[in-house]
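K.L.:
Have a look at this fold, sequence not included:
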């Protein structure tokens, strides 16, 4: 992948459009292969209890903003609006690296499955007498059928949507949500998906134990 990047960066002007497009195909294929290998290694570690979940106090808003920045190019190129409603001082006791991986997977899915000029909402809810705090990623994208929801979190649970006339990004390995579910469960939580059907958006809800939450009191 690095060699292709260097070739395109320093010698791209020497290629005609067709050759340049072929290099992009090779680059994208390499990226997908790298993602697949990394995901499979994550699954191996998760299933072998080789991943240690090191819970520390982390600012949820900061983690979300870093995740949005990570996907800013696709968000801007698709003219998507992002609305975040997380209280100031909202901190959770989670493994920072793994929880940001969860957030990245959910935001990436929302971006890929929301047509241009759509919206993505990220917010939290704290039930008054509940034992769980929820973090929600919701979009105005293509939505999900009940059958699709049933397979979302399974191994290689990628949903094929080719040829349905949807202006969405179909790249992916089908492993992201499977890994996401495993990481959340290792935090003692759960994740669910909801949708009112095709064309009506999707809603992913992470629930983690209330003792993971620390809300700073104003001075």
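P.N.:
Received it, and whenever you're ready, just let me know what you need. This structure is a prediction, so every number in the text was calculated from the model and none was measured.

K.L.:
From now on I want contacts and neighbour counts done on CA atoms only, so please keep to that.
P.N.:
Will do.

K.L.:
Could you tell me whether residue 27 really is in a helix?
P.N.:
Yes. Membership of residue 27 in a helix is supported by DSSP: H, G, I helix; E, B strand; the rest coil.

K.L.:
Spell out, range by range, the helices that occur in this structure.
P.N.:
Taking DSSP state H, the helices of the chain run over residues 2-11, 17-47, 60-70, 72-77, 96-112, 146-151, 176-186.

K.L.:
Could you point out which of the ones you listed sits nearest residue 157?
P.N.:
Among the helices of the chain, the nearest to residue 157 by CA to CA is helix 146-151 (5.6 Å).

K.L.:
Residue 184: neighbour count?
P.N.:
19 (other CA atoms under 10 Å).

K.L.:
Please read the previous query as pertaining to residue 38.
P.N.:
Neighbour tally, residue 38, other CA under 10 Å: 12.

K.L.:
I'd like to know how far it sits from residue 215.
P.N.:
34 Å (CA to CA, to the nearest Å).

K.L.:
ok, now residue 142?
P.N.:
On the measure of CA to CA, residue 142 and residue 215 end up 35 Å apart.

K.L.:
again, but for residue 93
P.N.:
From residue 93 over to residue 215 the distance is 11 Å, taken as CA to CA.

K.L.:
More neighbours: which of the two?
P.N.:
Comparing residue 93 with residue 215 by other CA under 10 Å, the one with more neighbours is residue 93, at 21 against 12.

K.L.:
was I right about the more buried one contacting residue 55?
P.N.:
Yes. Using CA atoms under 8 Å, residue 93 makes contact with residue 55 at a distance of 5.4 Å.

K.L.:
Put this next to the previous one:
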């Protein structure tokens, strides 16, 4: 008899040894839900030691609060001997760790009848990795599908952030791209969950090196900010913390060694491990980077073809007309020279001169644009006065304005000191003023205003007119080479479509910006912002 007891004890010890080393969590509970058994794997998965878990109610330990009543009701039915549909089945459930975070488990439940009553045996393992792999695969498929059918880079960016935000449950996802021409970062797509208010966090442009997107692009490396409220580097981190965003991750969008932008996500918490999440975002960023580079190449091909067509159109109309005038006037002058009065001869010469000047302006514009965009045209800043530059431009264009009975008003302080190239800013002033004169009907008004902002570091310069205006559909293409607004074409107003391109290039070479103000009535207002000091200062 003693030998049989020893055999039983040996089997029990062997079973306990197996449970101690198994990778699955083993939990035994009685009919009242109290823990009877708890192996080391259960401690690793749920965070409680056997001493902390045994004799306690399992529901209070690892069952999420919202499921506890249903769990206890189900256990009561099993304890009463009712057939259980969950017995012997693989169940996908949610569990709570000792530290409070919730995670998925896969569990199998069996029951045995012991001398002291029924005992339930649960074998479980953490299913986070498997479910994460499935979720990540779904996200990657959604992103790949979105990129495959996107008809433009803008649509592609929107689909990427939406796929990440919706599938991963992140409240804010942003995709930023580097604008090499303007030397800024632009948020081309942003996803926010319903009800999420961004406030002053929602910026659309950032300087290089500023904020999480700027730092990711500057370093070309991923960044993880575990606590935005403690990130003293960026004011945007403080804005994020104020609206409940605690954690942020950013990865670079790159093609080869060239950084194209940054993909950034913000959330209250991120349950996935840092290296795992960075791996997912890194793979997605590589997908997006390849797509953007391919799309840019395609768009560049289209842009070159369009530019060629528009250049040929400009040459046909804007160069052929003055050449035709010069040719015909010269021929008439030659044929009728003996019969023309001195005044008539001078009038022919004035016509030829005006046409030649028009050709000269177009040639200079083309040369200036090529030099400015290639960086071969020098910009030599000195301490100068913007008021003097504007006044000189107004005086030079006074005859043209008077010929159309236009009223030109200046609202300028005594002096507007800045560090800039006066010759190039004079080009800006001439272009903006001549455009205002050209596109404003007789009897209209042109108002030029400039002044320092409250910080004393930025000059805001506006040129407003009561002219024909620019349709909303044309405004996004206004600074494109050779582009002419539809209103100008309809009224057959001559022009090369280069003046504003040159103006923007000069302004940006001075670390400034030029934008078109929103208009509710007729006319157009251009806003130029320039630093009053050198960028280093």
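P.N.:
That came through, no problem. Computed from a predicted model, the values in this text were never measured in an experiment.

K.L.:
what TM-score do we get after superposing?
P.N.:
For this chain pair, the superposition-based TM-score is 0.79 by TM-score structural alignment, normalised by the length of structure 1; 203 aligned residues with a CA RMSD of 3.3 Å.

K.L.:
show me the residues around the closest residue to residue 131 of structure 1 other than its chain neighbours that make contact.
P.N.:
Nearest non-adjacent residue to residue 131 of structure 1, counting by CA to CA, 6 or more residues apart in numbering: residue 210, 5.2 Å away. By CA atoms under 8 Å, 6 or more residues apart in numbering, residue 210 of structure 1 lies in contact with 130, 131, 132, 133.

K.L.:
Residue 210 of structure 1 and residue 74 of structure 1, how far apart?
P.N.:
33 Å.

K.L.:
residue closest to the middle of structure 1?
P.N.:
In structure 1, the residue lying closest to the centroid (CA atoms, centre = their mean) is residue 105, at 1.8 Å.

K.L.:
Which residue in structure 2 occupies the aligned position of that residue?
P.N.:
The alignment partner of residue 105 of structure 1 in structure 2, by TM-score structural alignment, is residue 431.

K.L.:
Hmm, that match is touching residue 500, no?
P.N.:
Yes. Contact criterion CA under 8 Å: residue 431 of structure 2 and residue 500 qualify, at 7.2 Å.

K.L.:
can you give me the helices for the stretch 101-250 of structure 2?
P.N.:
Using DSSP state H, counting those that start in this stretch, the helices of the stretch 101-250 of structure 2 run over 128-149, 153-168, 211-219, 235-242.

K.L.:
which one of those lies closest to residue 360 of structure 2?
P.N.:
Residue 360 of structure 2 lies closest, by CA to CA, to one member of the helices of the stretch 101-250 of structure 2: helix 153-168, at 38.9 Å.

K.L.:
In the closest one, which residues are buried?
P.N.:
153, 156, 157, 158, 159, 160, 161, 162, 163, 164, 165, 166 (16 or more other CA atoms under 10 Å).

K.L.:
What helices and strands are in contact with that helix?
P.N.:
Applying 3 or more CA pairs under 8 Å, 6 or more residues apart in numbering; DSSP states H and E, one finds that helix 153-168 of structure 2 makes contact with helix 128-149, strand 172-179, strand 184-192.

K.L.:
Now check structure 2 for the residue matching residue 36 of structure 1.
P.N.:
Aligned partner of residue 36 of structure 1 by TM-score structural alignment: residue 362.

K.L.:
again, but for residue 181 of structure 1
P.N.:
Counting by TM-score structural alignment, residue 181 of structure 1 corresponds to residue 504 in structure 2.

K.L.:
so what's in contact with residue 93 and residue 215 of structure 1 at the same time?
P.N.:
By CA under 8 Å, 6+ apart, no residue touches both residue 93 of structure 1 and residue 215.

K.L.:
Give me the number of neighbouring residues for residue 138 of structure 1.
P.N.:
Residues near residue 138 of structure 1, counting by other CA under 10 Å, number 23.

K.L.:
For it, what is the corresponding residue in structure 2?
P.N.:
When structure 2 is aligned by TM-score structural alignment, residue 138 of structure 1 is paired with residue 464.

K.L.:
How many residues are close by the residue lying closest to that match once chain neighbours are set aside?
P.N.:
Spatially, and ignoring its direct neighbours in sequence, residue 464 of structure 2 is nearest to residue 525 (4.1 Å; CA to CA, 6+ apart). By the measure other CA under 10 Å, the count of residues near residue 525 of structure 2 is 23.

K.L.:
before we move on, what about residue 363 of structure 2?
P.N.:
12.

K.L.:
Likewise for residue 444 of structure 2?
P.N.:
19.
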